[in-house]
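Trainee: Sequence and predicted structure are below.
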Amino acid sequence: MGNLTQNAVNVNGPQITVEQVTPEMARAWLGANVGNRPASSAHVAKLERAIRDGKWKMTGDPIRFSTGGSLLDGQHRLTAILQSGETVPCVVMRGLDESIFDVLDSGKSRQKSDVLFVQLGLPVETCKMLATATTWIIDYEKEQYGFPGKAEKSEVLDFVKRNPLAIAAAEYAQALPRQAPVPRSVAAMFYYYASQNSQAKAERFLERFMVGAVDGATDNLLYLRNRCAAATLDRRPIHRSQILRALIRIWNAEMRGKPIKHSQNAMRTDDAFPTFI
């Protein structure tokens, strides 16, 4: 597996070596890159420049392989080595359990969407939408109505595995226009809950708000759309917590058959955060 300049082997666990990694070795090892996150071309380019400029420094962060030989971590470094055509020293660790994959963080930290991509095999853009929307859903479940978005990667993955409707919500939101009054991930979070009441009504509701197909000039969602658009133009976008508060309040009123009479009341913040009915 290459020329060893140092060898530190633990017979009861992973094997750690320092190796001069050639472009040929990098190419072969990348062939074992099964189920890894999508590579970032920008990060690879940064590493490649460092190698070409003689600024590469070996750190203690290893290139990692599983007990079965799969590459768990290091694809950006290996791609940079391959593209640079240079040989550089790297720490290499072999014999790791496959299960550690989703908690590995290297030179470019894994994002929640990276873990979803690897574990679920969904398209990259779907995973990005799903990761963000699920984070808001978890906040809502925890009654963290400021929506701080601090859910851990493992928490997001576990939630999606237990609640596949989150995937359907992300896929639905992806089909909405990009030029919408709020990020589509907010719509995905809303759809996750509202569609459990009525899928058709949830889709019509979001068509009115996200697309602009409103029910006349007095539609509460038209008022909310206009407020969001004006705030964005002023470079003072409305926080997702306030948007979701208004959306849920309007939805609940319509589900009760008693739409809000004065649209500005949807934006009130002087009472408890509403929950879906």
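Mentor: Thanks, I have the structure now. Remember, predicted model here, so these are calculated numbers, not experimental data. Numbers count the residues shown, from 1 in each chain.
Trainee: can we go C-alpha only for contacts and neighbour counts from here?
Mentor: Noted.
Trainee: OK, contacts around the residue nearest to K128 when sequence neighbours are not counted?
Mentor: With sequence-adjacent residues excluded and distances taken as Cα to Cα, 6 or more residues apart in numbering, K128 is closest to S113, at 4.9 Å. Going by Cα atoms under 8 Å, 6 or more residues apart in numbering, S113 touches V124, C127, K128, L130, A131.
Trainee: any idea which element the last one lies in?
Mentor: A131 is located in helix 124-141, with elements delineated by DSSP states H and E.
Trainee: now do A8
Mentor: Counting by DSSP H and E, A8 is found in strand 4-9.
Trainee: Please compute how far that strand lies from its chain's middle.
Mentor: 37 Å (Cα atoms, centre = their mean, to the nearest Å).
Trainee: and if you look at stretch 107-119?
Mentor: Its chain's C-alpha centre and that of stretch 107-119 lie 8 Å apart, by Cα atoms, centre = their mean.
Trainee: all helices for the stretch 151-277 of the chain, in order.
Mentor: 153-162, 165-174, 184-197, 199-206, 220-233, 240-255 (DSSP state H, counting those that start in this stretch).
Trainee: host element of Q20?
Mentor: Q20 belongs to strand 15-21 when assigned by DSSP H and E.
Trainee: Need the contact partners of that strand.
Mentor: 2-10, 81, 87-95.
Trainee: Now, of these, which are buried?
Mentor: Listed as buried from those are I81, T87, V88, P89, C90, V91, V92, M93, R94, G95; burial here means 16 or more other Cα atoms under 10 Å.
Trainee: from these, which is closest to V211?
Mentor: I81 (46.3 Å; Cα to Cα).
Trainee: Tally up the residues packed near the residue lying closest to that closest one once chain neighbours are set aside, please.
Mentor: Nearest non-adjacent residue to I81, counting by Cα to Cα, 6+ apart: P23, 5.6 Å away. If you count neighbours by other Cα atoms under 10 Å, P23 ends up with 20.
Trainee: try this one next to it:
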Amino acid sequence: MSTTTNSVTTDARISATRTPLATIKQQVKVEWVEIAPAMATALLDANSHNRRLREAVADGYARDMTADRWDVNGETIKICADGRLIDGQHRLEAIEITGIAAVCLLVTGLPIEAQKTTDIGARRSYADTLRWEDVKNGDAVSAIVRRITLWNAGYRAKNGRYKPTEPEMSATFAAVPGIIEAADFGVTHATGAGIPPAQLGFAYWLLARIDAAPANWFMQRIADGAGLQLGHPALVFRDRLRREREALRGRGSLSADLILALLIKAWNCYRAGDTITKLQLPTGGLTAETFPIPK
């Protein structure tokens, strides 16, 4: 009895907050619209009930628009029946930032409750795209492409507000050679090196573009430690990583920036023919200015 009562009460509450389907069909309109900056500003002014604007996302969209990489894909700008914007603020912000008009699918007249179920699904990632394209080691390739995009944009350590967009990463993947091979190396040798596949693969790519044969030998030794004499930079690096992991005692993972910076320092010593006893990082931590650059 109580179960039936609760069910009826719940159904009544849900239906009371929903706009009837017949009304929705009458009031909702869908049309292709070229949204100019002035229109984007007007729509954003009605953005009173939306999630907080993520500036890095809007900046990424703006870069894609400026680089003519912005695709019309059918995603909508949604406006509810009382004129409020409920979806599309980052695209509109990008139009306003760039001053470039964009063709969008505009949906107006939506019931306000539509916002509750907007953008709650699982987001497709660039790794998903690579898997659809049957790219081997898609997860590692995706992470390496992202790091290459950041590196080539001048971001060595923390990337701040810069978040590569999928069009930017697609452009990197198409233009930069050696990514598939780097991912394969990372996946194959991650266990021996004690470094996650994408991090190891990015390091391989970074060094191989400087001098492929020495980089391949050096990275093989990073992975297996075979035949290294005392004081060899690759051996010193492996020992430093082991001590760093022991210091954590299972309380998390090593910073990707720390691993890469130490590896680059070791590579630079190897290239110089130096025998070393330790690897030191810059006083005050790693920053864009102090992050080591491979030679």
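Mentor: That came in fine, so what should we check first? Small disclaimer: the values here were computed from a predicted structure and weren't measured.
Trainee: Could I get the TM-score for this pair?
Mentor: Once superposed, the chains reach a TM-score of 0.56 (TM-score structural alignment, normalised by the length of the first structure), with 184 aligned residues with a Cα RMSD of 3.3 Å.
Trainee: Can you pull out the residues in contact with the strand holding A8 of the first structure?
Mentor: Contacts for strand 4-9 of the first structure (Cα under 8 Å, 6+ apart): Q15, I16, T17, V18, E19, Q20.
Trainee: switch to 6 Å and redo it
Mentor: Outside strand 4-9 of the first structure, the residues within contact range by Cα atoms under 6 Å, 6 or more residues apart in numbering are Q15, I16, T17, V18, E19.
Trainee: Also stretch 184-201 of the second structure?
Mentor: With Cα under 6 Å, 6+ apart as the contact definition, stretch 184-201 of the second structure has outside contacts at A140, A143, I144, A182, A183, I222, A223, D224.
Trainee: Make a markdown table from the residues you listed and add neighbour count and distance to D59 of the second structure to it.
Mentor: Converted to a markdown table, the contacts of stretch 184-201 of the second structure look like this (neighbours: other Cα atoms under 10 Å; distance: Cα to Cα, whole Å):
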| residue | neighbour count | distance to D59 of the second structure |
| --- | --- | --- |
| A140 | 25 | 25 |
| A143 | 20 | 20 |
| I144 | 27 | 21 |
| A182 | 25 | 29 |
| A183 | 29 | 28 |
| I222 | 27 | 38 |
| A223 | 22 | 38 |
| D224 | 17 | 42 |
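Trainee: Tell me the one of these nearest A94 of the second structure?
Mentor: Nearest member of the contacts of stretch 184-201 of the second structure to A94 of the second structure, counting by Cα to Cα, is A143, at 25.1 Å.
Trainee: what about the closest one, distance to G178 of the second structure?
Mentor: Plainly put, A143 of the second structure is 14 Å away from G178 of the second structure if you go by Cα to Cα, to the nearest Å.
Trainee: got it, and V145 of the second structure?
Mentor: 11 Å.
Trainee: got it, and D139 of the second structure?
Mentor: 16 Å.
Trainee: Tell me which of the two has more neighbours.
Mentor: Per other Cα under 10 Å, whichever of D139 of the second structure and G178 has more neighbours is D139, with 19 against 14.
Trainee: ok, and what's touching the longest strand along the first structure?
Mentor: For the first structure, the strand with the greatest residue count under DSSP state E is strand 88-96. Strand 88-96 of the first structure has contacts (Cα under 6 Å, 6+ apart) with 14-21, 58, 62-67.
Trainee: Please indicate which of those residues are buried?
Mentor: For the contacts of strand 88-96 of the first structure, buried by 16+ other Cα under 10 Å: 14-21, 62-66.
Trainee: Closest one of the residues you listed to K201 of the first structure?
Mentor: Checking these one by one against K201 of the first structure (Cα to Cα), the nearest turns out to be S66, at 47.7 Å.
Trainee: Just give the number of residues close to the closest residue in space to the closest one that isn't next to it in sequence.
Mentor: Nearest residue to S66 of the first structure, sequence neighbours excluded (Cα to Cα, 6+ apart): L96, at 4.4 Å. Using other Cα under 10 Å, L96 of the first structure has 20 neighbouring residues.
Trainee: Over to V156 of the first structure?
Mentor: When neighbours are defined as other Cα under 10 Å, V156 of the first structure has 22 of them.
Trainee: what's the distance between the aligned partner of it in the second structure and V176 of the second structure?
Mentor: Alignment note: V156 of the first structure maps to M169 in the second structure; criterion TM-score structural alignment. Distance of M169 of the second structure to V176 of the second structure, given as Cα to Cα: 10 Å.
Trainee: And L43 of the second structure, by the same measure?
Mentor: Taking Cα to Cα, one finds L43 of the second structure at 39 Å from V176 of the second structure.
Trainee: Settle it for me: which of the two has more neighbours?
Mentor: The neighbour comparison of L43 of the second structure against V176 (other Cα under 10 Å) goes to L43, with 21 against 11.
Trainee: Quick check: closest non-adjacent residue to the more buried one.
Mentor: Closest to L43 of the second structure by Cα to Cα, 6+ apart is L85, at 6.4 Å.
Trainee: got it, and L222 of the first structure?
Mentor: With Cα to Cα, 6+ apart as the criterion, L222 of the first structure has its nearest non-adjacent residue at 6.3 Å, and that residue is V214.
Trainee: Measure how buried the one you found is and give me the count.
Mentor: 20.
Trainee: The one 5 residues further on now?
Mentor: Using other Cα under 10 Å, D219 of the first structure has 18 neighbouring residues.
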